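Participant: Have a look; sequence and predicted model below, questions after that.
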Amino acid sequence: MAVDTLDAKILRLLLEQPRTSVREYARILGIARGTVQARLDRLERDGVITAYGPRLSPAALGHPVLAFVHIEVTQGHLEDVADALAEVPEIIEAFSTTGGGDLLTRVVARDAAHLEDVIQRLISLPGVVRTRTEVALRERVPHRMLPLVEAVGQAAGPR
């Protein structure tokens, strides 16, 4: 799915001003509201836009500790372990990976003791062989999409 310059401008507005109306996006861009809506519909249909909603802070929700837990899984049990991980509320993301482990999870906790409790819960899951944990000290580059959107839009040029 190609994202052109206009798509990139619309995505930029959506990222920077997510609570603004389609009509206002159209006014800012100087194009018809129907054009903006059609582009948004296509971007959703093509899977570029996957969700709408606020980004929440785990720290503000009382979970300031962030850790990355690598999980090694017994062969043939990846799906079962992944399903079990989905039941652990402190796991906010999980990915199948190559390399030293089979799964990489992003885990939040209230404090170090709570993190240990979460890790112990993970270790006790059937199919989990071992875990390796890395605690994040400070976020250096926050989650972002705008630089990528701009680079893709510039590379594509106008449609």
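Facilitator: Cool, got the structure.
Participant: from here on, contacts and neighbour counts on C-alpha atoms
Facilitator: Noted.
Participant: Next, report how far whichever strand or helix holds residue 15 is displaced from the centre of its chain.
Facilitator: Here residue 15, judged by DSSP states H and E, is contained in helix 5-16. Its chain's average C-alpha position is 18 Å from that of helix 5-16, according to Cα atoms, centre = their mean, to the nearest Å.
Participant: That helix - contacts with which helices or strands?
Facilitator: Helices and strands touching helix 5-16, by 3 or more Cα pairs under 8 Å, 6 or more residues apart in numbering; DSSP states H and E, are helix 22-29, helix 33-45, helix 146-156.
Participant: Please spell out which residues along the second one are buried.
Facilitator: Put plainly, it is helix 33-45. By neighbour count on 16 or more other Cα atoms under 10 Å, the buried set for helix 33-45 is 33, 36-37, 39-40, 43.
Participant: what packs against it?
Facilitator: Using 3+ Cα pairs under 8 Å, 6+ apart: helix 33-45 touches helix 5-16, helix 22-29.
Participant: With residue 6 as the reference, name the closest of the helices and strands packed on helix 5-16.
Facilitator: Nearest of those to residue 6, taken as Cα to Cα: helix 146-156 at 7.7 Å.
Participant: what's that closest one in contact with?
Facilitator: By Cα atoms under 8 Å, 6 or more residues apart in numbering, the residues outside helix 146-156 that reach it are 2-8, 11-12, 15.
Participant: before we go on, here's another structure to hold up against the first:
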Amino acid sequence: MTIDEIDAKILKILQADGRTALSEIARRLDMGSATIHERVNTLEEEGYIQDYRAVLDSELLGLDNVAFIRVQTDAGRFSEVAERLAEESAIQEIHELTGETDLLLKVRVGSREDLTDFLSSIGKYEGVVSTKTDVALRSVKEENRLNVPE
């Protein structure tokens, strides 16, 4: 399925606020609520919309220490290690890379001590050769929104 201009507008509205009522989307786009409901259902079924969730404030929750960890694995084991790491709740992102590093992790923890404990833990994973960590001093921009083409 390819999306048209109306679908793109619906995606942009829902991405900005997933709680926007379908009737409000219909009003903004000057369309019927039933048509919008049908389009949203199709977008969900086709996988364009994967989830609706709240964006939480990491600082208020005490999870404002961000680190980027480069993980080197034994040859041919990066996918296996990545799947195991995916179970760790402190990890927000895991990317398999080309180049010298096999995996890049974005981790969010409550303290530097938590980060130290986390690094110690993953350093013991079977298949992990080494890790290198960069701690973020501050986050200038963090964005999960996609630039939906029209």
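Facilitator: Now that the structure is in, tell me what you want to look at. All values reported here derive from a predicted model rather than from experimental measurement.
Participant: Drop the TM-score for these two in here.
Facilitator: With the length set by TM-score structural alignment, normalised by the length of structure 2, the two chains reach a TM-score of 0.87; 150 aligned residues with a Cα RMSD of 1.8 Å.
Participant: TSV please, covering the buried residues of helix 33-45 of structure 1 and showing distance to residue 151 of structure 1.
Facilitator: Below are these laid out as TSV (distance: Cα to Cα, whole Å):
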residue	distance to residue 151 of structure 1
33	25
36	20
37	23
39	18
40	19
43	17
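Participant: wait, isn't residue 15 of structure 2 in contact with residue 145?
Facilitator: Yes - between residue 15 of structure 2 and residue 145 there is a contact under Cα atoms under 8 Å: 6.7 Å.
Participant: which of the two has more neighbours?
Facilitator: Each of residue 15 of structure 2 and residue 145 has its neighbours counted (other Cα atoms under 10 Å); residue 15 has more, 18 against 9.
Participant: Give me the aligned partner of the more buried one over in structure 1.
Facilitator: Under the alignment (TM-score structural alignment), residue 15 of structure 2 pairs with residue 15 of structure 1.
Participant: Check the spacing between that match and residue 110 of structure 1 real quick.
Facilitator: From residue 15 of structure 1 across to residue 110 of structure 1, the span is 29 Å (Cα to Cα, to the nearest Å).
Participant: out of the contacts of helix 146-156 of structure 1, who has the most neighbours?
Facilitator: Neighbour-wise, those (other Cα under 10 Å) top out at residue 11, 24 neighbours.
Participant: who touches that residue in this structure?
Facilitator: Each residue near residue 11 of structure 1 by Cα under 8 Å, 6+ apart is listed here: residue 149.
Participant: how about residue 18 of structure 1, secondary structure?
Facilitator: Following DSSP: H, G, I helix; E, B strand; the rest coil, we place residue 18 of structure 1 in the coil state.
Participant: residues near it, how many?
Facilitator: Residue 18 of structure 1 has 13 nearby residues by other Cα under 10 Å.
Participant: do the same with residue 82 of structure 2
Facilitator: 20.
Participant: does residue 144 of structure 2 sit in a helix or strand, and which one?
Facilitator: Going by DSSP H and E, residue 144 of structure 2 is not in any helix or strand.
Participant: should've said residue 80 of structure 2
Facilitator: helix 78-85.
Participant: Quick one: average offset of that helix versus structure 1, please.
Facilitator: Compared with structure 1 after fitting, helix 78-85 of structure 2 has a mean deviation of 2.4 Å; criterion: mean Cα distance after the TM-score superposition for structure 1.
Participant: Give me the residues contacting the helix or strand following that helix.
Facilitator: Sequence-wise, the next helix or strand downstream of helix 78-85 of structure 2 (DSSP H and E) is strand 91-96. For strand 91-96 of structure 2, contacts defined as Cα under 8 Å, 6+ apart pick out 78-79, 82, 85-86, 102-108.
Participant: Which among these count as buried?
Facilitator: Using 16+ other Cα under 10 Å, the buried ones in the contacts of strand 91-96 of structure 2 are 78, 82, 85, 102-108.
Participant: Which members of the residues you listed are positioned in helices?
Facilitator: 78, 82, 85 (DSSP state H).
Participant: How about the contacts made by the last one?
Facilitator: For residue 85 of structure 2, the set of contacting residues under the criterion of Cα under 8 Å, 6+ apart consists of 91, 122.
Participant: Let's see that with 10 Å instead.
Facilitator: For residue 85 of structure 2, the contact set (Cα atoms under 10 Å, 6 or more residues apart in numbering) comprises 79, 91, 93-94, 105, 122, 125.
Participant: Mind picking the two most distant members of these?
Facilitator: For the contacts of residue 85 of structure 2, the farthest-apart pair by Cα to Cα is 93 and 125; their separation is 17.8 Å.
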